[in-house]
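Asks: Sequence first, predicted model second:
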Amino acid sequence: MEDIATYVPSPPPHWVERFAKFGLTAKGIVYCLVGTIAFMAAFRINGNSTEDASRSSVFSFILQQPFGQVLLALIAVGLLCFALWRIIQAVKDTEQKGSDPMGIGRRISYAFSGIVYGSFAVLAAKMVMGSRGSDGGEDSRQTLARELLQQPFGQWLAGAVAIGTMIWGLSQIYRSFSGKYKKSVQRAHHTRTTENILLKTGKVGYLARGVVLNIIGYLFLKAALDANPQEAGNTTSAFRFLQESSYGSFLLGTVALGLICYGIFMFVRARYQAL
């Protein structure tokens, strides 16, 4: 019987790696800014509110800086690169997740992430070209909830999206506690002190992101159960939910610091992770 050689997956092409690193850097910048503004909103610093922590507001903030149009254009390109990298991961299976149910589920999550960040890239690009985006009115998740609820079995469809979002959030929390994020740090040659700081940054960052995603999923589930798309919400809605809870400023401030940590960890991945 012929021996079967152990298959070692080949690394992705260099252009895919460049897409990923540029995209991770752009994602890190956005998360650091969202977390910073959310922290300021938690304690009413400079009059900031949770509305100022929306992505469109963050993009507006960037646009108002010196060379803001150029900076936001670079971020738009970076987010598009991240979206394309996720789509490539899903379609080409560059991480060798396979075609079993677990692997297919993981690849679907990559594709979903690609679509989400692609929409952020489009929003940033529109704002560079002079459109204000969707600062007021219905946000994208409310639009999605409304469209789903108008379909046959709409509440079931909306409920499935809500549960999927919460599963995504739980996977981020699991990633935090399981330590799966550590490989992007431990491959680099750091001092022990630096590595410990970076490991803690990643742990807190993934935990905070998981909390926000679970709140978004919960709000979407409420919209599904009540057949009311206005109850669905985005990251800003999650921040408002935290702020209106008991010890709201403390909770929102803690999660905001966690999101800053997540942004910093994206820089670490962009610099050191072997893709």
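Replies: That came through, no problem.

Asks: Please count neighbours and contacts with C-alpha atoms only from this point.
Replies: Fine.

Asks: Give me the distance between stretch 146-153 and the centre of its chain.
Replies: Centre-to-centre, stretch 146-153 and its host chain are 25 Å apart (CA atoms, centre = their mean, to the nearest Å).

Asks: Just the helices from the stretch 51-200 of the chain, written as ranges.
Replies: Under the criterion DSSP state H, counting those that start in this stretch, the stretch 51-200 of the chain contains helices at 55-63, 68-92, 101-128, 140-149, 154-178, 183-186, 192-226.

Asks: What residues sit buried inside the fourth one?
Replies: By neighbour count, with 16 or more other CA atoms under 10 Å as the criterion, the buried positions of helix 140-149 are Arg141, Gln142, Ala145, Arg146, Leu148, Leu149.

Asks: Same check on the second one?
Replies: When burial is assessed from 16+ other CA under 10 Å, helix 68-92 yields the following buried residues: 68-69, 71-90.

Asks: picking up where we left off before, using TSV, lay out the buried residues of helix 140-149 together with distance to Phe43.
Replies: Shown next, in TSV, are the buried residues of helix 140-149 (distance: CA to CA, whole Å):
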residue	distance to Phe43
Arg141	27
Gln142	28
Ala145	31
Arg146	33
Leu148	36
Leu149	37
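
Asks: So which of those is the closest to Ala208?
Replies: Lowest distance from Ala208 to the buried residues of helix 140-149 (CA to CA) belongs to Arg141, with 20.2 Å.

Asks: before we go on, here's another structure to hold up against the first:
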Amino acid sequence: MSAWALTRRGRRTARRASDSSALEAAARWGFTARGVLYVLVGVLALRIAFGQGTQEADRGGALSEVAGRPLGSFLLWALGIGLVGMALWRLSEALFGAAGPDGHKPRKRLLSLARFFFYGFVAYTVLSFAAGSRGSGSGSSDQQSEDVTARAMELPAGQWIVGVGGLAIAVTGVWIAVRAALRKYHKHLKMGELRGRTRQAVDVAGVAGGIARGAVFAVLGGFAVKAAVDYEPDKAKGIDDTLRSFAGTPAGPWLLALIAVGLALFGVFSFAMARWRKI
């Protein structure tokens, strides 16, 4: 058999592996893990809005909340492994293309690759936390953001790097919110299996959750841009401080409460994606 034929067979085998039921299960597990984290961050932010929160409303706070529950250690490992599954699924999309008619386009593959790195990093922090390295997963997102920004600004053209990065995050936030409002997620769902009130509930969670998530990213990126313009790394904020900034608006804690409910709804939407997402 020629080398070309062997290569072609290898690609077919890899493609079948990427479409396997095991990878589909891993992806759905990953959506579930993502949902749990967003629900917990939303709950923590809601507590802060009403003056009852003591933990930070970010991934570290969510992991600490899980760790304090019965079977907390088991749940942490389950979340971390689920996020590994999400990362591997995104990697398979980058290598072999995603579901849908345009899933093989280079832009889609690059987006999947970026998501692979993102979820890979999140999975690493969660698994590190589960293994006992508390600083990796539970460190303040605000302090981490300031540290990363400060190190980036020390690089040649660091001020521009931070500014462009912040702008990219802000634009991504707007993109997330707009796509949610337009219900672009419909093309990824098995809409034929959604009926009546179930479909309405999924749309409420998808739209409200996506807009809230996009708003957080947009404001987070805005703080990074401001830090770059003023050349003050401490003006960069993590998720917790970004959420708290909503309470400093004229709407007061009610805006933070609204965003918190939206983030929790995005978690619920992630559960719906785990059930009805086309993999």
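Replies: All right, it came through fine. Here the structure is a predicted model, which is why all the values come from computation and not from measurement.

Asks: still on that earlier bit, I'd like the helices of the stretch 51-200 of structure 1 as a markdown table, with distance to Val30 of structure 1 appended.
Replies: As requested, these are exported to a markdown table (distance: least, CA to CA, whole Å):
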| stretch | distance to Val30 of structure 1 |
| --- | --- |
| helix 55-63 | 8 |
| helix 68-92 | 8 |
| helix 101-128 | 10 |
| helix 140-149 | 18 |
| helix 154-178 | 18 |
| helix 183-186 | 20 |
| helix 192-226 | 13 |
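
Asks: Nearest to Gly23 of structure 1, out of the ones you listed?
Replies: Between the helices of the stretch 51-200 of structure 1, helix 68-92 lies closest to Gly23 of structure 1; by CA to CA that is 4.0 Å.

Asks: Comparing that closest one with structure 2, how large is the average distance?
Replies: With the two structures superposed, helix 68-92 of structure 1 lies on average 1.6 Å from its match in structure 2, counting by mean CA distance after the TM-score superposition for structure 1.

Asks: what residues does that helix touch?
Replies: 16, 19-20, 22-27, 59, 62-63, 94-95, 107-111, 113-118, 120-122, 124-125, 128 (CA atoms under 8 Å, 6 or more residues apart in numbering).

Asks: quick revisit: of all the helices of the stretch 51-200 of structure 1, which one is nearest Ala274 of structure 1?
Replies: Here helix 183-186 is closest among these (CA to CA), at 7.2 Å.

Asks: average offset between the closest one and structure 2?
Replies: Looks like 4.3 Å for helix 183-186 of structure 1 (mean CA distance after the TM-score superposition for structure 1).

Asks: What residue in structure 1 is paired with Asp58 of structure 2?
Replies: Aligning on TM-score structural alignment places Asp58 of structure 2 opposite Ser54 in structure 1.

Asks: From Thr236 of structure 1, how far out is that match?
Replies: 5 Å (CA to CA, to the nearest Å).

Asks: Met129 of structure 1 too?
Replies: Counting by CA to CA, the gap from Met129 of structure 1 to Thr236 of structure 1 is 24 Å.

Asks: Kindly report the same for Phe61 of structure 1.
Replies: 16 Å.

Asks: the more surrounded of the two?
Replies: Legend: neighbour count by other CA atoms under 10 Å for Phe61 of structure 1 and Thr236, higher for Thr236 (21 against 15).

Asks: so what corresponds to that one in structure 2?
Replies: Using TM-score structural alignment, Thr236 of structure 1 pairs with Asp240 in structure 2.

Asks: what's the answer for Arg192 of structure 1, then?
Replies: In structure 2, Arg192 of structure 1 lands on Gly196 (TM-score structural alignment).
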